[in-house]
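> No sequence on hand, only this structure:
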């Protein structure tokens, strides 16, 4: 019995029927006739091509599935057709039993591919000519990029598609070419067949690549050899760049090569910053435009020895000058650096013979008592300077005055000033001072000291003074300070009274006798003389002698014509020229009778004072 295949599926529908993006879904129902279980039916579908009778071009849904999920089914712009047929669970299938539905896609094309570039990847040795294209993704992808189409032209007018790539493949190799100019552009296309406009055109003629380096014709050889540099030269049979690898051990070269990128058959490399008197090993290298590198056999050379300075010494050292003596060898010139630190500051340069020779360089304008650093750097014939050892010298010191200071001395009877200063070497002390340049006094101390102190007394109060300090060392070198100015203070201190002595006496006898008191004292500055006095042991000092206006430090005042047989209180008074007055402590003085003894005098005086023995 003949077995029939299932009929076409029924009620095939698409959603949506038209779309601006490539997204559609499909549903259907089981055929009107089939054998077996409906859940075992598998469905074949194609888009824009009829289903083969044997189903060779089918896309299968899987058993029992009656829909196609939302997806990009359109393969061209405009009307597309989906074809659908069924195969029952026994495997019976007839591609002519199908149903179909139309749907329309109108998608936005992607943007233009960017940065199209062409490289020649031909092999010249085998005459295999081919070009490699590469590009970047468009800045606008539209509905999505499904792939790229590559177009070629030989006249930059008519372009023909020569290949395509997937969305993630941004390169293409076009082979089987000839040695002629080719022009290319690229289009980006989505999965609905909507393509961008063509990219900008890029062109190239395949010329091929060398696979072997150029041949070495001559060299390498070394010339212009000196202490710090050398020139390496060689030639090749075609253009290449130039490189030299070198080092101080055979086969062990510095990581960085000296290179010149110019393509030429005549090669020259200058090596600089070499170490003097050193053997170097080197190889020459050259690379053509196709990246093929040739290398010479290893060779070596030795740089010239460095210039030297020796036998350095100093003569003629003075307070401001010195002479530096030295011997040079292999030097074209030398530089003498000198200064107060290892930064120097002064420099002298002289030309020298490259033969071993002796030289002397004077330096002046130095400061006395100062340590100087110096070094003598030799310079070779190429102008390279070599750092030499550093030396030092110290010039003899002149006396120098520092920290000149003035300090008032308290407790002195007149304005007194202590002057101090320092010198860097032991020296004498001398100051000249006065209220004017024409009225100067001096204070001198001949001891040789580094810390100086002189005290000047008897200065006028409230007066402007000028002062200079001077020190002379043992060698007779003199240091003089700048002119200094100071002003003495007002005198507010009263004179100090000391050594007060009181003596009493009588003039006459009996009832006619009169007493007198002689008071003497000293002051520590010139002052006037006056005595205040009063009768009685505790009486007021209501009387004063006339003031003696003479200014003196030795004072004597006589209080006379005093009643006898009395006790008196007396007080010495002195006033200095600034009108500052000092009062001594009050003391008692006893004047007796002319004929009485001392005990009677004391008794009678006490009787008058205290009323003793009176009724």
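Now that the structure is in, tell me what you want to look at. Every value quoted in this text rests on a predicted model; they were computed, and no experiment measured them.
> contacts, neighbours, all on C-alpha from now
Noted.
> Tell me, how many residues neighbour residue 151?
20 (other C-alpha atoms under 10 Å).
> So which elements touch the host helix or strand of residue 163?
Using DSSP states H and E, residue 163 maps to strand 160-166. Judged by 3 or more C-alpha pairs under 8 Å, 6 or more residues apart in numbering; DSSP states H and E, strand 160-166 is in contact with strand 147-153, strand 171-174.
> deepest of these, which one?
strand 147-153 (a mean of 21; mean count of other C-alpha atoms under 10 Å).
> Quick one: list the elements packing against it.
Against strand 147-153 (3+ C-alpha pairs under 8 Å, 6+ apart) you get strand 160-166, strand 182-189.
> Of all those, which one is nearest residue 549?
For the helices and strands packed on strand 147-153, the distance to residue 549 is smallest for strand 182-189, at 127.6 Å, taking C-alpha to C-alpha.
> just checking, what packs against that closest one?
So strand 182-189, by 3+ C-alpha pairs under 8 Å, 6+ apart, packs with strand 147-153, strand 202-204.
> Make TSV from those and add distance to residue 572 to it.
Output for the helices and strands packed on strand 182-189, formatted as TSV (distance: least, C-alpha to C-alpha, whole Å):
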stretch	distance to residue 572
strand 147-153	130
strand 202-204	127
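> Please compare the first structure with the one that follows:
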């Protein structure tokens, strides 16, 4: 490449670089100008970051405010999605939803579609929303809707097309299961009773099989123990499926033989029950099916002893099932998997036998629970409990408040929560709706597909102390120069209120020093048609401060002139200047307005003289003038105009200005002059 070509190549590349740089520079400055030329901005702390396009831009600054959210000036409310009720009990329900930008939360509900008689809300600006419906009736259908306001006051409501979303509360002490983004989550609202076993039926009795059916009063597993004579050495059933209607088929039975059996049921809390020993007899080979046998509840149910109850944990995963069918299918699946593995041909017999023995013992062994950890959440009502197991198992946490913990009982915990359908080695369960600053006992529980349940030892945690929270903030009135606000706090608090004029940046503060839970305040001296930002902070009696609640609002445009009242006129002589009168005119207006006084000598109807217009917008007005002459009658009138130039004037008032007092010599000369007139020139 010669020099000319190299030079041409260099300049072409350099030109392209400069063009790209200038394009980027102007694009950045144009975007920056567009951003800061907008007429409405909102600064909020703390910042909730979001990845949603068009929601809020977050950037660092060097002032004392560490982050700024700039909200676009639009009229569209936040986009609401994912409305669902993940937890429903007999007396309460939790509702969650998501918005594309930070927004407040309001939940409304009632027992009639489209009619919402109850509501709760939170002014916290967030993307993920969660509120509780409380004081519900059991086994009742409720309809609900959710509403969120963005920082500009734009609202969006999600109500399932007007019909409302619906949920049904459970019966008292019943299990509620829902599905969400994290899989199936089951919460058990304490049922510390043993299951009741209903009528037991033995049907389809042949020479080698029999079907045993029964029902239970609550969700339990299903186990049938059976044997010849009085022995019940064999076990059939499912220990990992919990339901109320149960059917267990026993196979590979001997012909024309009487069998003894009993059914057992274990719920997720560890409460169990079993029947008494019952019997049936198989038929001869090739003979007809035997007549079904039915056993009533009063004949079959007996409470498990403490010894039997400890044993039930063992038979929950025992593999002493009807041997031929189970073992044959398991061996076939195992051998098929081995045959498909390309490295199996290189494994010697001893290693293979040792590996199979180790795997077999691990399959039915109890999972080992390790690394139990508790993370306290800042809302003071929730914790996240996590742990690990050496093999896949489900995730359950049994827990109780300290006052409900019963260490002497077989199950000392009143509530169990978690994910019974998942199988994982890393476990995480969130416990919600806890009391703040309260000691709780808990136990982690994990059960694999085969084998008994693993239980950790009893552990404790104490929830965080509650901080003040502001909710249900609403304006009960917004006028052109005043506003009224109401809100609630979860604790008795005093409050700090600041109102900022978004145009001028001027801030006014007001403190409410009464420690209350329901608050109301009247604010005034606003400019009509002006955007303001209201910030509330709650402080409890121990000095804890809430997160700020931030509400933008705009005062109404003025449509009426200010109303003038309480006009007062005072005139007096100025000391040492007896020919000068000082006149003070004062009055009040119902809104901030300007001040000016018009006057005229005598009884003139048109007042042509006036003081200089005072443009200060105030409600208490004072005008002082020395333009009036001593000893004269004047007509005086007060006039005011608001920020929108709506003007008003008072009635005209008649006033007599004072005149200087005369001495005795002055009176003599005046009388002589009036009598003889010789003093006139």
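Yep, it's here. These numbers come from a predicted model, not from an experiment.
> Tell me how the two chains score on TM-score.
The TM-score (TM-score structural alignment, normalised by the length of structure 1) is 0.37; 310 aligned residues with a C-alpha RMSD of 6.2 Å.
> for the helices and strands packed on strand 182-189 of structure 1, which one sits closest to residue 281 of structure 1?
strand 202-204 (43.3 Å).
> What are the buried residues along that closest one?
202-204 (16 or more other C-alpha atoms under 10 Å).
> Kindly reformat these as CSV containing distance to residue 407 of structure 1.
Formatted as CSV, these follow (distance: C-alpha to C-alpha, whole Å):
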residue, distance to residue 407 of structure 1
202, 96
203, 98
204, 98
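> nearest to residue 575 of structure 1, of those residues?
residue 202 (119.2 Å).
> Check the contact between that closest one and residue 117; I expect there is one.
Yes: the criterion here is C-alpha atoms under 8 Å, and residue 202 of structure 1 meets it with residue 117 at 6.5 Å.
> on that earlier part again, what comes up buried for the strand holding residue 163 of structure 1?
Buried residues in strand 160-166 of structure 1 (16+ other C-alpha under 10 Å): residue 164.
> Name the residues that touch that strand?
146-153, 171-172, 174 (C-alpha atoms under 8 Å, 6 or more residues apart in numbering).
> tell me the angle of it relative to strand 182-189?
On the basis of axes from the mean of the first three to the mean of the last three C-alpha atoms, to 10 degrees, strand 160-166 of structure 1 is oriented at 50 degrees to strand 182-189.
> and the residue nearest to residue 444 of structure 2 when sequence neighbours are not counted, what does it touch?
In this structure, residue 444 of structure 2 finds its nearest non-sequential neighbour in residue 397, 4.6 Å apart by C-alpha to C-alpha, 6 or more residues apart in numbering. Residues counted as contacts of residue 397 of structure 2 (C-alpha under 8 Å, 6+ apart) are 416-418, 429, 442-445.
> so which helix or strand takes in residue 397 of structure 2?
strand 383-401.
> go on, residue 489 of structure 2?
Using DSSP H and E, residue 489 of structure 2 falls in strand 482-501.
> correct me, but residue 218 of structure 1 touches residue 235?
Yes: with contact defined as C-alpha under 8 Å, residue 218 of structure 1 reaches residue 235; the gap is 5.2 Å.
> The two: who's more crowded?
Counted by other C-alpha under 10 Å, residue 218 of structure 1 and residue 235 do not tie: residue 235 has more neighbours, with 21 against 12.
> Double-check that one against residue 241; I have them as touching.
No: with contact defined as C-alpha under 8 Å, residue 235 of structure 1 and residue 241 do not form a contacting pair (10.8 Å).
> where exactly do the strands run in the stretch 201-350 of structure 1?
Here the stretch 201-350 of structure 1 has its strands, by DSSP state E, counting those that start in this stretch, at 202-204, 216-223, 230-247, 258-271, 279-287, 293-295, 299-302, 308-315, 321-329, 333-339, 346-351.
> what sits in contact with each of residue 235 and residue 241 of structure 1?
In contact with both residue 235 of structure 1 and residue 241: residue 267, using C-alpha under 8 Å, 6+ apart.
> buried ones in stretch 357-364 of structure 1?
Neighbour count says stretch 357-364 of structure 1 has 358, 363 buried, by 16+ other C-alpha under 10 Å.
> Can you tell me what sits against that stretch?
320-329.
> Among those, which one lies nearest to residue 404 of structure 1?
residue 320 (25.1 Å).
> Report how many residues lie close to residue 492 of structure 2.
Around residue 492 of structure 2 there are 18 residues (other C-alpha under 10 Å).
> Isn't it up against residue 516?
Yes: look at residue 492 of structure 2 against residue 516 with C-alpha under 8 Å: they come within range, at 4.4 Å.
> Look through structure 2 and tell me its longest strand.
strand 577-601 (DSSP state E).
> Now do that one against strand 482-501, angle only.
120 degrees.
> From the contact counts, what lies against the helix or strand that strand 577-601 of structure 2 is followed by?
Remark: after strand 577-601 of structure 2, the chain's next helix or strand is strand 609-610, criterion DSSP H and E. For strand 609-610 of structure 2, the packing partners by 3+ C-alpha pairs under 8 Å, 6+ apart come out as strand 577-601.
> Mind listing what's buried along the strand it packs on?
Going by 16+ other C-alpha under 10 Å, strand 577-601 of structure 2 has these buried residues: 580-589, 591-601.
> ok so, going back, ok, the buried residues of strand 202-204 of structure 1 vs residue 486 of structure 1, which is closest?
For these, with residue 486 of structure 1 as the reference and C-alpha to C-alpha as the criterion, the closest is residue 202, at 94.8 Å.
> who touches that closest one in this structure?
So, once contact is read as C-alpha under 8 Å, 6+ apart, residue 202 of structure 1 ends up touching 116-118, 183-185.
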